[in-house]
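K.L.:
structure, please.
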Amino acid sequence: MVPLDSPVFSRRRALTSLAGTAVAGAALAAGARPALAADADGPALPEERAGGLPLVIHNNSGEFANRNVHLYIVGSRGDRQVRVTRRGTVEPVKVSDNKDNGFTDYAIPLDARGTTRIRLPHMSGRIYVSLGGRLKLKAVQDGAGRPALQHPAGWVKNDPNFPVLHDFVEFTHNESGMFCNTTMVDMFSVPLMIRLSGNRDQTTGTMRQGGRARIFRAMENTPGFGKLVVGERRVIAPSHGLDAGRFGKHYFDPYIDKVWQAYRQQPLHVRTVAGAFTGRVDNGKLTFHGPATVSFAKPSTRDVLFCDGALAAPNDGVTGPVAAILGAGFNRSTLLSHPKQPTTRAATFYKPEITNHYARAIHAQMGNGKAYGFAFDDVAEWASYIQDTQPQAMHLTLTPF
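P.N.:
Alright, predicted model coming up:
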């Protein structure tokens, strides 16, 4: 994982930074073993208690007692991968932290009753919760020889954490404030809500009563999406489902073909923070002219679901914003019906038969309609993201199943 140092948190950067760790996790689970240097553990970090943001954990799951809930706060600070202790101190990830079973023990237990309070230091990362069992996180050596943490890959059947009920939220806490979100980009398992108090009181991730069960049922009853459901544990996102053989590799192809055909005949207008662009398909590429000229090759179903490949969004302020709007338009299936993008009204999303029904089902069960169902779900501000430049406290709630 690389640090998320931007004061404006971006889920897209989080996905990029965490993807390598997840892939490493899958490879290790499959049997690969990196060579670990004897001096792989770096020097200890100084303890940091002062200035930490109060983090309050509420277990309202109704399914699991506090003793069966485990918390993990892991991520990066600067160029070091770190974890938070029960005391609220930040410690470097060390290969020597692996115990006799081959995994670390970074779990933070909840207090026996009521809420649990921790101090959250300056860092970027994830807050994992596991229910009923502990996560198996392995400290390894990355390609640069530095200690790194192998994150769970709940969509990989032979990952050691596949049987464990778990989920996570993402955050960046730095001098500029707190920037955080719930996410279902990889999978959906545990309904989690974030409350952030500071300049104002904000919440995100609040699910409608019975929403978890309705998401599972919706996927089971939607043709092509049923194999994404893993018992009562989780629903895997169709992107990872595709790679795991649980979702059709060509699902979006007919819609992609129609988009490419439509914009050979008419222009596609895209408005971004950089200005207005007008595009047409020419010589097989969708080429936009405006503040700059940017082109996109015809994407695959995998590109659409991962918002990557032909739809990759570099942090350049020009191609990136156009790519994000295209990615959202494909996942929401609004590109054919709306030649002016981005569309902002949720009532227009997910209408065709070919659409990201996984994201549709999740958004339908959120109290405010906002969720991270795919990587570019922040287009038009429909993502479950909140921030505060003067945070006073963060609350993470396991809401009823």
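K.L.:
drop to CA atoms for contacts and neighbour counts, all remaining ones
P.N.:
Will do.
K.L.:
longest helix of the protein?
P.N.:
helix 11-29 (DSSP state H).
K.L.:
in that one, what counts as buried?
P.N.:
11-15, 17-18, 20-29 (16 or more other CA atoms under 10 Å).
K.L.:
does it pack against any helices or strands, and if so which?
P.N.:
strand 147-150 (3 or more CA pairs under 8 Å, 6 or more residues apart in numbering; DSSP states H and E).
K.L.:
starting at the chain centroid, how far to stretch 132-149?
P.N.:
Centroid separation for stretch 132-149 versus its chain: 19 Å, with CA atoms, centre = their mean, to the nearest Å.
K.L.:
span of that stretch from start to end?
P.N.:
Start and end residues of stretch 132-149 are separated by 22 Å (CA to CA, to the nearest Å).
K.L.:
how about it: buried residues?
P.N.:
Buried positions in stretch 132-149, judged by neighbour count with 16+ other CA under 10 Å: 132, 134-142, 146-149.
K.L.:
check stretch 147-163 too.
P.N.:
For stretch 147-163, by 16+ other CA under 10 Å, it's 147-156, 158-162.
K.L.:
contacting residues around that stretch?
P.N.:
1, 21-26, 29-30, 40-42, 80-81, 93-95, 135-142, 186-187, 233, 236, 240-241, 244 (CA atoms under 8 Å, 6 or more residues apart in numbering).
K.L.:
what about the residues you listed, which are in helices?
P.N.:
Short answer: the contacts of stretch 147-163 in helices (DSSP H) are 21, 22, 23, 24, 25, 26, 29, 240, 241.
K.L.:
what's around residue 261, how many residues?
P.N.:
Neighbours of residue 261 under the rule other CA atoms under 10 Å: 14.
K.L.:
and the closest residue to it other than its chain neighbours, helix, strand or coil?
P.N.:
Spatial nearest neighbour of residue 261, excluding adjacent residues (CA to CA, 6 or more residues apart in numbering): residue 281 at 7.9 Å. Following DSSP: H, G, I helix; E, B strand; the rest coil, residue 281 is assigned to strand.
K.L.:
here is the second sequence; please produce its structure so I can put it next to the first one:
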Amino acid sequence: MITRRTLLGGLAAGAATASGLALAGRAAGTQAPAGRAAAGLPLHIVNASGEYANSSVWVYIVGNDGTQQVHVTPDGELKPVALADNGPDGFTDYAIPLAATGTTTLRLPQMSGRIYTALGAKLRFKAVEDGNGKAALAYPAGWVASDPNYDVLHDCAEFTYNSGGMYCNTTMVDMFSVPLAIKLSGAKEQTTGTLKDGARAKVFADVRASEGFDRLVIGDKRVIAPGHGLDSGLFGKDHLAPAIDEAWAAYASKDLTVTTNAGTFTGRVSGGKLTFTGPGTVSFAKPSTRDVLFCDGTLAAPNDGTLGPVAAVLGAALNRSTLAAHAAQPTTDPAAFYQERLTNHYAKAMHAATLDGKAYGFAFDDVAGWASYIEDGAPKELTLTLTPF
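P.N.:
Reported below is the predicted structural model:
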């Protein structure tokens, strides 16, 4: 199974300059040659926002074809990013306008990437040179006040489409702004990401009301994830430290078991490190608040089948505040999630907002299947809907 942590393997270089995500993984398989129109998968864009007319909404499809960064033209052509694409203002214009009325249907070539929606104004993607001298894109970073897209209402969904099928998700890992839903039709019909009526406003209100999280709400434009808030000085760098300390103390005198596809690991804390034995020996220094929120640092998850899966389970348990009280992980019952005062209230608000209870509030939210992620090995069409505000 491809998860969000592997499906965007091609998004390095310029994307990494804008995103705080650790998106390691595999390439997108057999791709249509860049610069040639592909048959592609029908992609339907439905504007049901109720706030913006089609004429004020633009779509951007950007990502990687396995060898280089690319963008998709309105007619479904896959084209490489080029420095020459920057216009007189210093930015590219890869915007795809919506149809004058009704549903807009595009063709999605095989690639890994993101589908951005911009409302009220266009986004400004800048073509830059990456560390290998290749052209790449600096992606929008709505959590950075100096970013040229900070004042633009925008959001995105993510996908990998290759010979194996379609793998896609809505994401709130960086921020939440525009309510989006995806429907994948193929071997079966699947939908995720749909918010309950009035849930956008409730997310803003719930995060604003949570102790220490209030400054993550940026007017009525977006709520930024607490990890980015921490980096921007809007969230306490030690906010989760007491909860992390409690979990580490709990397993100094008893076992913690973590079950993954590789088997069951048994761990104890000694000398400040949580060390597991079992299918392999893996060890973790006590993580910081930032490590937990980004699921990185001491909780970084390599795609190695041993350390990575255990790190993912620990990261999920710490974000969901289940680690100290549940000695058998992963915890799978959502009724146990986010019950402590010190928890990821941002992710909690996002899960409470969706009809299916699923969201990508942090990078390891796919643990136990609670991410807004769907896949199909025989896809026929994909629909991205801007749902009511």
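K.L.:
TM-score for these two?
P.N.:
For this chain pair, the superposition-based TM-score is 0.95 by TM-score structural alignment, normalised by the length of the second structure; 376 aligned residues with a CA RMSD of 1.3 Å.
K.L.:
could you pull out the helices for the second structure?
P.N.:
Here the second structure has its helices, by DSSP H, at 4-7, 13-18, 199-209, 226-231, 241-250, 289-294, 307-319, 345-353.
K.L.:
turn those into TSV, columns for distance to residue 183 of the second structure.
P.N.:
Formatted as TSV, these follow (distance: least, CA to CA, whole Å):
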stretch	distance to residue 183 of the second structure
helix 4-7	17
helix 13-18	25
helix 199-209	19
helix 226-231	28
helix 241-250	37
helix 289-294	27
helix 307-319	26
helix 345-353	18
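K.L.:
any idea which of the ones you listed gets closest to residue 104 of the second structure?
P.N.:
If you check each of those against residue 104 of the second structure by CA to CA, helix 199-209 wins as the nearest, at 24.0 Å.
K.L.:
count of neighbours near the corresponding residue of the second structure for residue 363 of the first structure?
P.N.:
Aligned counterpart of residue 363 of the first structure in the second structure: residue 351 (TM-score structural alignment). Residues lying near residue 351 of the second structure (other CA under 10 Å) number 23.
K.L.:
same question for the one 3 residues further on.
P.N.:
Under the neighbour criterion other CA under 10 Å, residue 354 of the second structure is assigned a count of 21.
K.L.:
and the residue nearest to it when sequence neighbours are not counted, what does it touch?
P.N.:
The shortest distance from residue 354 of the second structure to any non-neighbouring residue, by CA to CA, 6+ apart, is to residue 195 (4.2 Å). If you count contacts by CA under 8 Å, 6+ apart, residue 195 of the second structure has them with 179, 180, 181, 353, 354, 355, 387.
K.L.:
one more pass at 7 Å, please.
P.N.:
Going by CA atoms under 7 Å, 6 or more residues apart in numbering, residue 195 of the second structure touches 179, 353, 354, 355.
K.L.:
need the nearest residue in space to the counterpart of residue 216 of the second structure in the first structure, chain neighbours excluded.
P.N.:
The alignment partner of residue 216 of the second structure in the first structure, by TM-score structural alignment, is residue 228. The shortest distance from residue 228 of the first structure to any non-neighbouring residue, by CA to CA, 6+ apart, is to residue 236 (5.0 Å).
K.L.:
tell me the spacing between that neighbour and residue 270 of the first structure.
P.N.:
Residue 236 of the first structure is 31 Å from residue 270 of the first structure, where distance means CA to CA.
K.L.:
the two: who's more crowded?
P.N.:
Neighbour count, other CA under 10 Å: between residue 236 of the first structure and residue 270, residue 236 has more, with 28 against 21.
K.L.:
which ones are touching the more buried one?
P.N.:
155, 186, 187, 188, 228, 229.
K.L.:
wouldn't the last one be in contact with residue 241 here?
P.N.:
No: Residue 229 of the first structure sits out of contact with residue 241 when judged by CA atoms under 7 Å, with a separation of 9.6 Å.
K.L.:
what residue of the second structure matches up with residue 135 of the first structure?
P.N.:
In the second structure, residue 135 of the first structure lands on residue 123 (TM-score structural alignment).
K.L.:
the residue nearest to residue 354 of the second structure pairs with which position in the first structure?
P.N.:
Using TM-score structural alignment, residue 195 of the second structure pairs with residue 207 in the first structure.
K.L.:
which residue ranges of the stretch 251-389 of the second structure form strands?
P.N.:
256-260, 263-270, 273-277, 282-285, 328-329, 373-376, 381-386 (DSSP state E, counting those that start in this stretch).
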